[in-house]
Each structure stands twice: as structure tokens, then as C-alpha cells.
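**Q** Build me a model:
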Amino acid sequence: MTETINEFTTAFYQMHIDAGAKMVPFAGYDMPVSYPLGVKKEHLHTREKVGLFDVSHMGQVKLIGENAKKALESLVPVDIIDLPLMKQRYALFTNDKGGVLDDLMVTNIGNDSLLLVVNAGCKQADFAHLQNTIGNECEVKVLEDYALLALQGPQAGEVLAALAPESREMTFMTAKVLMIDGIDCFATRSGYSGEDGFEISVHNDQAQQLAKCLLAHEAVEWIGLGARDSLRLEAGLSLYGHELDTEHSPVESSLVWALSKVRRSDGSRAGGYPGAMTVMNHIDAGVAQKIVGLQPEGRAPVRDGVEIVDDDDNVVGKVTSGGFGPTTGKPIVIARIESAASDGTKKLFAIVREKKLAVEVVKLPFVKTNYYRG
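**A** From the prediction side, this is the model:
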């Protein structure tokens, strides 16, 4: 990571420039939003072949020490203590009100250590949160000198196996140390596209060599942040600051599946994290709002922040993420709406340019996910 006058850049900055990327400021970094292929074709290429994403702006941090698991579990409503070796789990930092500070991925990498990957826009606050709350129970080691690449798409397994045959054994949400073209890498079989794929952590000094090695395969193309967002939207995946924020609990964001049973009110390690009483009450008693998928009529785009109303013009919610689905060929929407309006029995409308556009509640995701489970 190097610093320019206004923005940080990743280890791949020059490669992006050489590839003709359109660079934009994002979370303090100069990042590629698209390449000459264009967002739509980049999106479809990832669905059909393999996309390579620079996600080095995200935060990588190790928690080291015999108390690391127990310490992290005091900050998240998730089972960390029993997380098996080389397995990964989705987690959420909560605040005292039960709201979400950030969502993250946690991997048990062995030797009393955990590897966390957190969102770019929240990472400095996350690092401080970890240091201030559990820094006296374990070492909080930020990996400043490491890059992160995401290799995503139906042919990702084939591409990586040709370079690192041992990656074939990996299934969704597992991890492995790999040797790729003589480079030590740490990979998880995960991602943010709804497709099979890997996230690969590599030291900055060898990052470009790794990227060139992956791009040498004819199926692999650089993909920018624009397509990364449309891919995750089709896959129905939450984005911090949109579906997740400090004002709503994970339950109000339809993430009950992510809250480990052992940490719920009837679990053996119930509570014990910030806002636990609120979160457990929301699980047990239900919530007034939830996150749903909406399918608008026609082809008019429905953007973030648009109000959702019922037949009587009562506001029942708001769009959290809206855009066009290149795979579906239609506008697609994720919204936070009143639970009572989410069962599909009420007529709902999005207010677009002061006009009512009919929307239908649909089950997420908008496209079938293709995670490799063996």
C-alpha cells in the first residue's frame, strides 16, 4: 500500500492503469471501477468464466493468542470458540444498541490465531475497536503489507487447480495455504459474487506476480468495483452502509441465519456481546422491519433511497440497494420494508420521479448462487 497526494493505492495500481481502468476514489483508495470491457460485460464475464478483483483496500488483521477466539466472541453474535481449523465464518460487530458496526469474515488459521477481513470504509474504526476492546487479551496485528485478490466465477476452481492442485480439496468457506507460481498465498474458497471462487491474500512484494500468473489464463479478466456491486446485488448479499448500519440489528437486516444458535437466548453461550439483549429479543419476538428483494415492473431503474409505499400511499420502506441486473436483464432492488408489508399480499410501489412504479416482493437471491460445496 502506498500513499499518493489524495488517495492510497494498492499493489496493483500500475497494472490497473496499464489495463486501461477507470480509476475512482473509494474508501480513501484510488480503485478501478471498470475496465475497457465495461461494467455489464465484466459482470457477465464473471458469471460465465472468471473475474479477478483487486480487493486490497479491505482490511486484513490477525488476532493472535490463546484467548483470541474467546476475545473475538465477546464482540460478535457468532460461534468463534468452536470454529474449526481452516474454516471461515461470516460475523458482525455489534454496538450497545444491537446495531451493526461492520460485517466481516473470520478464519481460524491455527496456532491460536484468527484472520479477519473487514470492509474498507470501516477498517480503521474496526482496528481501533479491536484494540480498545480486546487488545489486552490478544495481539491485534494489522496486515498492512498484504494485498487481497478475489478470483470469482464458474471456472475459478479449474483456473486455480491448474496452478495449485491442492486447491481442489477446498470447499465453500474453507481455507488453505497455497503455493502459486512459487508464491506463498493464503486462500479461502469464498467471495462476494454468488459464484464459486477464492479470496487470496499475498504479500505486496509478490502481488503483481500472482495477478499476472492468474491473468495468463485465457478465461480470466480484471473486473472493477462497478461489476462487483452488481454481482453482489444479484446474489442478494448485504453491503455495509446500505443493508447494514448502526441503527438496525442483524435481525432487522434479515441476517438471522448468521447468528449462531449457541449465542441465542436458548444457547449454551447466549449473549455476551454488545447489544445482545436487543438482538436476542429481536430473534425471539420478531421485528417490525426486514430486508427483502423487490422486482420492479418495466425497465426503469430504482435507485438507493427511493421510498416504497403501499396502495394507500403509506410509506412502508426504503430502497437500500438498487440497480440493473445484467444477468437477469431487469432492474433489481433490495429494500428495508415493514415486516407486515413483506408477505407479498399487499400491492407495493416505488416512487420514481414522483410516479408510482409497481414492485413485487421476491425471494433473494435474484440469481442462483453457485458456491462449491463438494
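**Q** alpha carbons only for contacts and neighbour counts from here, please
**A** Will do.
**Q** The nearest residue to Asp311 once chain neighbours are set aside: neighbour count?
**A** Distances taken as C-alpha to C-alpha, 6 or more residues apart in numbering place Lys347 nearest to Asp311, at 5.8 Å, with adjacent residues excluded. As a burial measure, Lys347 scores 14 neighbours (other C-alpha atoms under 10 Å).
**Q** Now the second one, please; I'll put the structures next to each other:
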Amino acid sequence: MLASDNSPLKQTPLHALHLARGARMVPFAGYDMPVQYTAGVLKEHLHTRSHAGLFDVSHMGQLALRPRSGKVADAALALEKLVPQDILGIAPGRQRYAQFTNQDGGLLDDLMVANFGDHLFVVVNAACKDEDEAHLRAHLSDACEIVSLADRALIALQGPKAESALAKLCADAVAMKFMDAGPRRVDGVDCFVSRSGYTGEDGFEISVPSDKAEALATALLDNPDVLPIGLGARDSLRLEAGLCLYGHDIDTTTTPVEGALEWSVQKVRRNGGARAGGFQGADKILAQLTQGASRRRAGLRPDGRAPVREGAVLFADATAAEPIGKVTSGGFGPSLNAPVAMGYLPTSLAAIGTTVFAEVRGQRLPLKVVAMPFVANTYKR
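**A** As a prediction, the model looks like this:
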């Protein structure tokens, strides 16, 4: 099977495990990835919400930023030139959500940054990882040694039973809180573990040496509470959680404020803060943080049971000629037994309770602007 550029698809270290467990494989970000297993997307989704799901996210990029000075604060300050977040303020053993910005304030990617005490550990999206690494090398090489951790797999364990499942292999898991991150021993293997994920559920992401990944995944799947979960349910889970998918809900044309991500920009990096600005696109983003943006990502609940998919054009009323926005993610929410969507609207029409219309197969269907997440998160704080 080939990727879109006609190169052979890459395989993660868990590829053989996916095939052995009956996965249906599809191309995704240049990799041959499982979209679902024999249980099917609906059951996988609901099992993750009620028990625990195991996801292969080894296609994502993992990097270490090692400060040349030996001081992790220097790596943090260097990275703050590329992101609008407070990286210096990440305590050892903690991590934070961030975004790479461009000169126009748009988003090159979103990422997770952890402070491991003597260096920063970064996880970036699969489709952007080569560009992200080049971006870091172009701007941070004087301050940091940038190390690609391509010899590591990444496993996500998500759901209300995730803690009990991981605790059988890592006693330290119980003491971890949401966004704790750092080295941990898991089933006798030196791993990096964070209490985080992409589903809205409590859970963990486990970075493990590639040659140990299949054994660790198998040990976790030996627990009857844990099922393997494919990309299909991963997408419906993150949509219910109101989480952005890079390249769909956010991209190089959207700013953090337009993407409703201003919560991720800490006070110290905003106007009047001690380290305000200094990142790419700062003028535009700081102005929007103060004055607002003309458009905004919003949660949408369609009437009825018909999903409104990505790309559907949005209108202010049932007869308007001019579109006002479009849906960027949409589908059926199994936990809600109802369709959900996200899209961009003029800020004046993005208030909760507003009704807009999507054009679906030649008809205008009403949608109501609602608060996100659609399903309450269960993070252990």
C-alpha cells in the first residue's frame, strides 16, 4: 500500500499486533494504521468511555530538547520564541499544551511540552513532524540539541479503567494527576508516562522503546477491561471532547483566538505580562486576545439524527445566499446518541444558543451553537 505521495506506507512497531487482532488498516499521515478492530467503531468508542481503550499513536513525533547550557530554563525560554505559551512556568514533572505559530499568527501545529527536569520532551502531530523538527532546528539549535526519538513507540491508554489497568504494571500511575509527566518504569521497562490523552477521558500516554512496545501493549490488552481502539473511535471520542484535529479544526490560517484556544495562552505571555509577546505572530495574536477576533470555532448540535460532516457550508438562516462559515469536524456522537460538529462562525453568531444552518445534500439543516466539550471530561486533577 502506498501513501498519497506514492511512497510505501510506514509501519509502527505495533503493526503486527494490529493485524493479529483483526484490525482494518488504512493510510493515515503516511502510516498504515488501524481504523477499527472486530468490535467496530461504535463499541470501541463506548468501551473507552466505560472501561479502557488502547490506542497506537506511534506515528506521532517525539523529540527531546536538551539545553546546551545544561539549564532547562534556557531551553524553555528558547521554545517561547516559537509558541505563545508559558514554557518556563512548566514545573519539573509536568506538561502543557502549546502551538507553533507563524508570522501571521496562524498555527503550524499543536503539541505537548513536558519538563523532564534536565530537558524538554515534545510530542507533535504525525503529519507535521518533519516540518516541526526542521522548524525547531532552524530556530533553536543554538540553545538546544534537538534529538529525534524515532526509536520510541507511543501508546495511549484512555478511559475510567485506565488507572487500574496501568497500575498493575506501574504502581506510580495511581499518584499521577492530569498533566503529570516524566520517566516511569512500566512492566519493568523504562518509559515516559504522561497522564493525558485525546479523548476527554482520564488516561495516560506511554512512550516506550520500539522493541518493547508490542510486549507492553500485549500486557495491557491481557486485562479484560482494555480493548484495542482504532482511528475511527479516536476521532469520535476527540470530537465529543471538543478537541481540535490539526489540519481540520486548526491550521496555518487560524489563530489561537479564532480556534477558541486562548485559554492555553498564560497571563505572563499576554499584554502586560512579564514575558509578553516575543513569539511569531505575536502582534496579531496579542491584539486578538485584547480585542477579539472576527470569527471563532464553535460547538454545534444539529437537529435530528443526521450528522453534518466536515466541509458543510454554514448560513445565518434557511434562505441566506452568502455563507458565513463551514463545519471543520462533524459526525455522530455515540455517547450522546446524537450528531455533533464544530465549525467556524462570525464571532457575532458564535454565542451559545444561536441557530445557524448547514447545507446538506441541497437542504438547509438547523444547528444550535452549544458549549464544548459535548461530553464532560473526566481528567484526574
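**Q** Would you pull the TM-score for this pair?
**A** Once superposed, the chains reach a TM-score of 0.97 (TM-score structural alignment, normalised by the length of structure 1), with 370 aligned residues with a C-alpha RMSD of 1.3 Å.
**Q** Roughly how far does the residue nearest to Asp311 of structure 1 sit from Gly322 of structure 1?
**A** Distance, Lys347 of structure 1 to Gly322 of structure 1, by C-alpha to C-alpha, to the nearest Å: 19 Å.
**Q** Leu37 of structure 1 too?
**A** According to C-alpha to C-alpha, Leu37 of structure 1 stands 22 Å off from Gly322 of structure 1.
**Q** who has more neighbours, those two?
**A** Gly322 (21 against 16).
**Q** helix or strand for whatever residue of structure 2 lines up with the more buried one, which one?
**A** Aligned counterpart of Gly322 of structure 1 in structure 2: Gly330 (TM-score structural alignment). Element membership for Gly330 of structure 2, per DSSP states H and E: strand 325-333.
**Q** Pull the residues that contact that strand.
**A** 236-237, 239-240, 248-249, 305-315, 338-346, 358 (C-alpha atoms under 8 Å, 6 or more residues apart in numbering).
**Q** Trace Gly110 of structure 1 over to structure 2, please.
**A** When structure 2 is aligned by TM-score structural alignment, Gly110 of structure 1 is paired with Gly117.
**Q** which non-adjacent residue is nearest its match?
**A** Excluding its sequence neighbours, the residue lying closest to Gly117 of structure 2 (C-alpha to C-alpha, 6+ apart) is Pro92, at 4.9 Å.
**Q** I'd say that neighbour and His119 touch.
**A** No: contact criterion C-alpha atoms under 8 Å: Pro92 of structure 2 and His119 do not qualify, at 9.4 Å.
**Q** Neighbour count: these two, which is higher?
**A** Taking other C-alpha under 10 Å, Pro92 of structure 2 and His119 do not tie; His119 has more neighbours (23 against 17).
**Q** doesn't Ala75 make contact with the more buried one?
**A** Yes: counting by C-alpha under 8 Å, His119 of structure 2 touches Ala75, with 7.3 Å between them.
**Q** anything in contact with each of the two?
**A** 65-67.
**Q** Out of the residues you listed, name the ones that lie in strands.
**A** Residues of these located in strands (DSSP state E): 65-67.
**Q** Of these, keep whichever come out buried.
**A** 65-67 (16 or more other C-alpha atoms under 10 Å).
**Q** returning to what we had before: residue in structure 1 matching the residue nearest to Gly117 of structure 2?
**A** By TM-score structural alignment, Pro92 of structure 2 lines up with Leu85.
**Q** In this structure that match contacts Val106, no?
**A** No: with contact defined as C-alpha under 8 Å, Leu85 of structure 1 does not reach Val106; the gap is 11.3 Å.
**Q** Which residue of structure 1 lies farthest from its centroid?
**A** Most distant residue from the mean C-alpha position of structure 1: Asp312, 36.0 Å away (C-alpha atoms, centre = their mean).
**Q** and it, helix, strand or coil?
**A** What DSSP: H, G, I helix; E, B strand; the rest coil gives for Asp312 of structure 1 is coil.
**Q** How is Gly117 of structure 2 classified with respect to secondary structure?
**A** Applying three-state DSSP: Gly117 of structure 2 is coil.
**Q** Likewise for Leu160 of structure 1?
**A** helix.
**Q** again with Ala76 of structure 2
**A** Quick answer, by three-state DSSP: Ala76 of structure 2 is helix.
**Q** Okay then, goodbye and thanks.
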